[in-house]
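Peer 1: model the structure of this input:
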Amino acid sequence: MNSQARQIHETDSSKVIHGIGSPLISILKNAERIAGSEATVLLTGETGTGKEVFARHIHAHSRRAGGPFVPVNCGAIPENLLESELFGHVKGAFTGADRARKGRIELARGGTLFLDEVGEMPLSLQVKLLRVLQERVFDPVGSNESIAADFRLIAATNRDLLAEVEAGRFRRDLYYRLFVCPIELPSLCERPMDVVPLFRHFWAKLGEKRPVEQGVLARLESYAWPGNVRELENLCQRLSVCAPGEAVRVEDLPAPYSEVEPSSVVTLFAGEAECADGRTMEHEAEALRELTPPVDARCLHVFDDAVDEEENTDVDPLLVGVEEFPSDLPAFLRDLEYRFIDAALAKHGGNKNAAAKALGLRRTTLVEKLKRRAQHAARSEGTGDSAAAPSA
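Peer 2: Below you'll find the predicted structure:
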C-alpha cells in the first residue's frame, strides 16, 4: 500500500467525507454554489444518506453561517405538538401552556431552519408553512399578532414528493415553493469509493487505532448498504465493541457482511487499488481498456460449413462453432454482462427497476454494477494518457 494517505474531504463541522472519484464531488460543488444564495433547498435521498450533514454543510458555506442552524424532524414530533414546536405559543394558548415559548422558526432568526422529513408534515400545517414562505410572517399559537420571519429554509425528505402530491398527501403549491434548488443524494451502494474513507472516519471518531484487515474492507465495499451511511456507522460501533483481537479480521464481521463476496478491487487511501492476484489498479485499468471485442465479432463466430455432430460429440453445444477463445475470460464476461445490462436499460427506457427485474437482479445490485463500471472508467481515464501515449 502506498504510504500517502488517501484524501478525505472534511471542510467543516458538517464533515462531508468522500473518496476519490465520488459522485459527491460534483454535488458538493453545486451545494456550495447554492449556499451563496438565499434560495430554498430541497434535499432528497434514501434514509441514512446524510441529508442533515449536507444541510449543515450548506449552512456553513452561506452568508448565514454565523447564525443558528435549527433542525426539526417533522416525522418525530407528534402532530398535535408540531405546530407549537414550529411556531411557538403564548401563555394560556392551550392546557399546560403556563408560559410563552418561542418556536423553531423564531429560534432560526438570522440562520437556517432545517425541516427534516418534510413529507411527513400534516396538510393542516403545510398551509401555515406555505404562508410563512410567501409572506415571511408567522403567528404563534394563541396569538393574534404576526411576527416577521428571517431564516433560510432547507427541507429534506426520503419520499417522492411529487407522487405525494398526486396522491393528495402533499400540497402542490408548497411542493413548488420547496422545489427551488433540489439536490438528490446518492445511496451508499451508488458510491462504493466512499465506504473506506467513511469507515476510517467513524473508526477514528470512536478512538480506535486497531488495524483493519484488507479483506474486511473488500467485503464492506461490495456490500449493498440498504441502511446507507447510518448502517456503516453502526457497524463500526459494533466492531469496536465486539471485535476481540488486536486487529479487526474477516471472522469478526457479523452476518450479512461476512457473507459478501469481497471486491476484486479494493479502494485504498492513496487512490490506488490492489487486486486479488496482487495486481495494482494500473494493471486493472489497462485490462479494462483492452476489453474483449464484441462477442459476435470474435468468440461466437460460426463456421460457414455445418459442424459434423458425429465428429464433435465431446464439444459443449454452447461452444459449437467457436473459432477462438477469449484471452482474458474475466474481462470478456464483464463486457458481456455490461452488454446485457445496457440492453435491458435501453429496452426499458432507462428504468432501473424494470431493467433489474428483467435481469433477475435487485435494483441496488444493478445500481452498484453501474457505479462500479463508472468507477473503473474514471480510473482508466486517470491513467489513460500515459498508458495510451505512443512510444517515441
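Peer 1: drop to CA atoms for contacts and neighbour counts, all remaining ones
Peer 2: Noted.
Peer 1: find the nearest non-adjacent residue to residue 15, please.
Peer 2: Nearest residue to residue 15, sequence neighbours excluded (Cα to Cα, 6 or more residues apart in numbering): residue 53, at 7.1 Å.
Peer 1: are we agreed that that neighbour is in a helix?
Peer 2: Yes: assignment of residue 53 by DSSP: H, G, I helix; E, B strand; the rest coil places it within a helix.
Peer 1: how close does it sit to residue 199?
Peer 2: 16 Å (Cα to Cα, to the nearest Å).
Peer 1: residue 347 now?
Peer 2: 38 Å.
Peer 1: same thing with residue 42?
Peer 2: For residue 42, the distance to residue 199 - Cα to Cα - is 27 Å.
Peer 1: how about residue 208?
Peer 2: Taken as Cα to Cα, the span from residue 208 to residue 199 is 11 Å.
Peer 1: who has more neighbours, those two?
Peer 2: Higher neighbour count among residue 208 and residue 199: residue 199, with 18 against 13, using other Cα atoms under 10 Å.
Peer 1: so that one lies in a helix, does it not?
Peer 2: Yes: applying three-state DSSP, one finds residue 199 inside a helix.
Peer 1: who's in contact with it?
Peer 2: Contacts for residue 199 (Cα atoms under 8 Å, 6 or more residues apart in numbering) come out as 232-233, 236.
Peer 1: again, only using 7 Å
Peer 2: In this structure, residue 199 makes contact with 232, 236, judged by Cα atoms under 7 Å, 6 or more residues apart in numbering.
Peer 1: now residue 176: how far from residue 151?
Peer 2: Distance, residue 176 to residue 151, by Cα to Cα: 18 Å.
Peer 1: now residue 159, nearest residue through space, not along the chain?
Peer 2: Among residues not flanking residue 159 along the chain, residue 119 sits closest, at 6.5 Å (Cα to Cα, 6+ apart).
Peer 1: residue 153 contacts residue 113, doesn't it?
Peer 2: Yes: taking contacts as Cα atoms under 7 Å, residue 153 lies within contact range of residue 113: 5.1 Å.
Peer 1: higher neighbour count, these two?
Peer 2: residue 113 (26 against 22).
Peer 1: my read: the more buried one touches residue 70, true?
Peer 2: Yes: assessed by Cα under 7 Å, residue 113 is found in contact with residue 70 at 5.0 Å.
Peer 1: please enumerate the strands of the stretch 201-350 of the chain.
Peer 2: Taking DSSP state E, counting those that start in this stretch as the test, the strands found in the stretch 201-350 of the chain are 265-267, 273-275.
Peer 1: most tightly packed of those?
Peer 2: Among the strands of the stretch 201-350 of the chain, strand 265-267 has the highest mean neighbour count (mean count of other Cα atoms under 10 Å), at a mean of 25.
Peer 1: so how far is it off the chain centroid?
Peer 2: Remark: strand 265-267 is offset 18 Å from the chain centroid, using Cα atoms, centre = their mean, to the nearest Å.
Peer 1: Proceed likewise with the subsequent sequence, for comparison:
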Amino acid sequence: MKDIRFNISLYIIVPVIFAGIAILSIIVTYNTTTYYLAKAINPRGPVALWGGLLIAFTLICGILIVKLIIDPVKRFVIRAKDLGVVKNVQPPASASAINDDMGKFTRVFDQVTELLSKVEAQQLFPDIIGQSKVMRGVFNQIVKVAPKESTVLITGETGTGKELIARSIHQHSKRQDHPFVAINCAAIPEGLLESELFGHEKGAFTGANTKKPGKFELADGGTLFLDEIGDMPLDTQAKVLRAIEDNTIERVGAIKPIKVNVRFIAATNRNLEKMVEAGRFRQDLFYRLNVFPMVLPPLRQRREDIPLLVEKFLHEMGKQLHISSEALQLLTTNDWPGNVRELKNALESAAVLSDHKILPANLPASLSRIDNAPGNASKELALRFDGQENDSDLDARIKNYERRIIIDALRQSGGVQVNAAGILGIKERSLWHRIKKHHINIAEFKH
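Peer 2: I've put the predicted structure just below:
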C-alpha cells in the first residue's frame, strides 16, 4: 500500500490547533448554556467544569509544543556552546534586547549562521582571504553571476584583488575547463594593444615576421579578462565593442573575420561614468560592459580580514615569522590606500628587518602615523599627543600610545563604540572605561 503523507508547516499547524480549541470551547459553552437554560437549571456549574477541562487541555497542548519544538532547540544551543561553536554572548548594554530564552536562541542562531557562512566562503573560495560580511557579499555575487554568461564589470581601488575575483568567477562558471586569459590594458603601449588583443597576420607591420593569434582567440571557449579597461584608447574601444557584440574579430592586416566564443570580464579602478561624461570612454562600450557591476570593498572597510591576510602572507614567505599584537594592531588600524598589495609589501619589508617576530619598529614608518585622518578633530588630537612622547617616561608613552589607538579606532568607526571595540578586539564596557580614563570626547568623531 502506498504511503501518502503531507508535510504541513508548523506555522499552519500550531495556529490551527489553538484556533480549533477556541472554536470548540465556544460551541460547547454555547450548547451547554442553552441546554441547561432550557431546563431552567443554572448552567454555572457545568460551564465552570468545562472551563477547567479546557484550561487543562490547553496547558497540556502548550507543554507538548514546548517539548516537541522548544526542547530540541534548547539542546542544540547547549550542545553548540559545549562544543565551543558559539560564544556565550550577552545582549549589548545599550540595546533593549530581550534576555529571555527566545532572545538567547536568536543570538545563538545568528552566530551559527555567521559561522556557517564563513565556512562556506572558505570552502568555495579558498584562494580569496576574506570572511568579513562585505566580502561574503562579494562571494554571494560571484556564486550568482558565475553560472551565467553575463558580462561583468569589476570596479574597486588599486590592490583590492580584481583579477582574483575575475578568476573565481571563471572557476565557478560553465567555462572553467576552458582558458582564462588576462590582459592589462594599461601595461601595453597603445600601438601594440590592438595586436595583443586581436592578433596580426605576417607582414601586417614592421616586425610582424609571423602570424600571431590574439588574446580573443586564445580565450576562445573561455573567459577574457580586460584589466584596467579605463586606460584603453578610444580607437581600440570601438573594435572591442564590435567584438563583444558580434563575437567576431579581425587580426591586424587580415580581411577575413574570425568567429570567437568568449565571456568578457572587465575591471578598472577608474570612474567610467565620469570618463564617459568627459568623452574619454565610449558610452556604448560602458553600457555593454556594465551588465553586472561588482564593487570590491577597500581593505579599510574589511579590517577584520587583515589578521587572516597577515597570517597568509607570513606563511607564504616561508619563514618562521610571528607578529606581535602591537604590530598587528597598527596594521589593523591603518587605512591602506594601496589595499592588500600595500599590506603585503609592508609585511615583506618588515620581514627583512625582523628575526623571528615582527615588532612595531620593524614596520614602515608611515604606519605609525595617524595624521592621515580625514577629520580635523582626530588630526589635532593625534598630533597633540604625538609631540609629547620624546619628553615622557615609559608609562606616559604607553598611555599616549593607548590613547592614539583608541582615537584611531573611534575615527574609523565614526564614533560608534560597538564598532570601535570590535576593531580593537576588546569588550564595549572595557572601551568605555578607557575612553573615560583618557578623557576622550566621543562627539568629535561622530560623522
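Peer 1: any idea what the TM-score is?
Peer 2: Remark: TM-score between the superposed chains equals 0.67 [TM-score structural alignment, normalised by the length of structure 1]; 288 aligned residues with a Cα RMSD of 3.0 Å.
Peer 1: counterpart of the residue nearest to residue 15 of structure 1 in structure 2?
Peer 2: In structure 2, residue 53 of structure 1 lines up with residue 164, judged by TM-score structural alignment.
Peer 1: any idea how far residue 78 of structure 2 is from that match?
Peer 2: Residue 164 of structure 2 sits 40 Å away from residue 78 of structure 2, going by Cα to Cα.
Peer 1: cool, and residue 219 of structure 2?
Peer 2: From residue 219 of structure 2 over to residue 78 of structure 2 the distance is 53 Å, taken as Cα to Cα.
Peer 1: ditto for residue 397 of structure 2
Peer 2: Note on residue 397 of structure 2: its distance to residue 78 of structure 2, by Cα to Cα, is 45 Å.
Peer 1: comparing these two, which shows the higher neighbour count?
Peer 2: residue 397 (17 against 14).
Peer 1: which strand or helix spans the more buried one?
Peer 2: If you go by DSSP states H and E, residue 397 of structure 2 is part of helix 394-413.
Peer 1: identify the residues contacting that helix?
Peer 2: Against helix 394-413 of structure 2 from outside (Cα under 7 Å, 6+ apart): 333, 378, 382, 385, 389, 416-417, 419-420, 423-424, 438, 445.
Peer 1: who touches residue 216 of structure 1 in this structure?
Peer 2: 249-250.
Peer 1: aligned to it, what sits in structure 2?
Peer 2: Under the alignment by TM-score structural alignment, residue 216 of structure 1 pairs with residue 327 in structure 2.
Peer 1: contact partners for the corresponding residue of structure 1 for residue 133 of structure 2?
Peer 2: When structure 1 is aligned by TM-score structural alignment, residue 133 of structure 2 is paired with residue 22. Residues near residue 22 of structure 1 by Cα under 7 Å, 6+ apart: 191, 193-194.
Peer 1: distance to residue 363 of structure 1, neighbour count and secondary structure added to the residues you listed, as a markdown table?
Peer 2: Shown next, in a markdown table, are the contacts of residue 22 of structure 1 (distance: Cα to Cα, whole Å; neighbours: other Cα atoms under 10 Å; DSSP: H, G, I helix; E, B strand; the rest coil):
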| residue | distance to residue 363 of structure 1 | neighbour count | secondary structure |
| --- | --- | --- | --- |
| 191 | 15 | 21 | coil |
| 193 | 19 | 24 | helix |
| 194 | 20 | 23 | helix |
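Peer 1: quick one, helices of the stretch 51-200 of structure 1?
Peer 2: Secondary structure of the stretch 51-200 of structure 1 by DSSP state H, counting those that start in this stretch: the helices cover 51-60, 79-87, 104-107, 123-135, 161-166, 172-178, 195-205.
Peer 1: show me the longest helix that occurs in structure 1.
Peer 2: helix 363-388 (DSSP state H).
Peer 1: what's stretch 50-65 of structure 2 aligned against in structure 1?
Peer 2: Going by TM-score structural alignment, stretch 50-65 of structure 2 lines up with nothing in structure 1.
Peer 1: quick one on the thing from earlier: would you mind putting the helices of the stretch 51-200 of structure 1 into JSON lines with distance to residue 354 of structure 1 alongside?
Peer 2: Output for those, formatted as JSON lines (distance: least, Cα to Cα, whole Å):
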{"stretch": "helix 51-60", "distance to residue 354 of structure 1": "27"}
{"stretch": "helix 79-87", "distance to residue 354 of structure 1": "37"}
{"stretch": "helix 104-107", "distance to residue 354 of structure 1": "43"}
{"stretch": "helix 123-135", "distance to residue 354 of structure 1": "33"}
{"stretch": "helix 161-166", "distance to residue 354 of structure 1": "18"}
{"stretch": "helix 172-178", "distance to residue 354 of structure 1": "27"}
{"stretch": "helix 195-205", "distance to residue 354 of structure 1": "27"}
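Peer 1: what is the burial count for the aligned residue in structure 1 for residue 270 of structure 2?
Peer 2: Superposed on structure 1 with TM-score structural alignment, residue 270 of structure 2 falls opposite residue 159. Applying other Cα under 10 Å, we find 16 residues neighbouring residue 159 of structure 1.
Peer 1: pretty sure residue 159 of structure 1 contacts residue 117?
Peer 2: No: counting by Cα under 7 Å, residue 159 of structure 1 stays clear of residue 117, with 8.1 Å between them.
Peer 1: what's in contact with stretch 370-389 of structure 1?
Peer 2: Taking Cα under 7 Å, 6+ apart as the rule, stretch 370-389 of structure 1 contacts 21, 190-191, 282, 285, 289.
Peer 1: what's the matching range in structure 2 for it?
Peer 2: Under TM-score structural alignment, the alignment places stretch 370-389 of structure 1 onto no residue of structure 2.
Peer 1: show me which positions of that stretch end up buried.
Peer 2: 370-372, 375-376, 378-380, 384 (16 or more other Cα atoms under 10 Å).
Peer 1: check stretch 78-89 of structure 1 too.
Peer 2: For stretch 78-89 of structure 1, by 16+ other Cα under 10 Å, it's 79, 82-89.
Peer 1: among the residues you listed, which two are most distant?
Peer 2: By the measure Cα to Cα, 79 and 89 form the most distant pair in the buried residues of stretch 78-89 of structure 1, at 15.2 Å.
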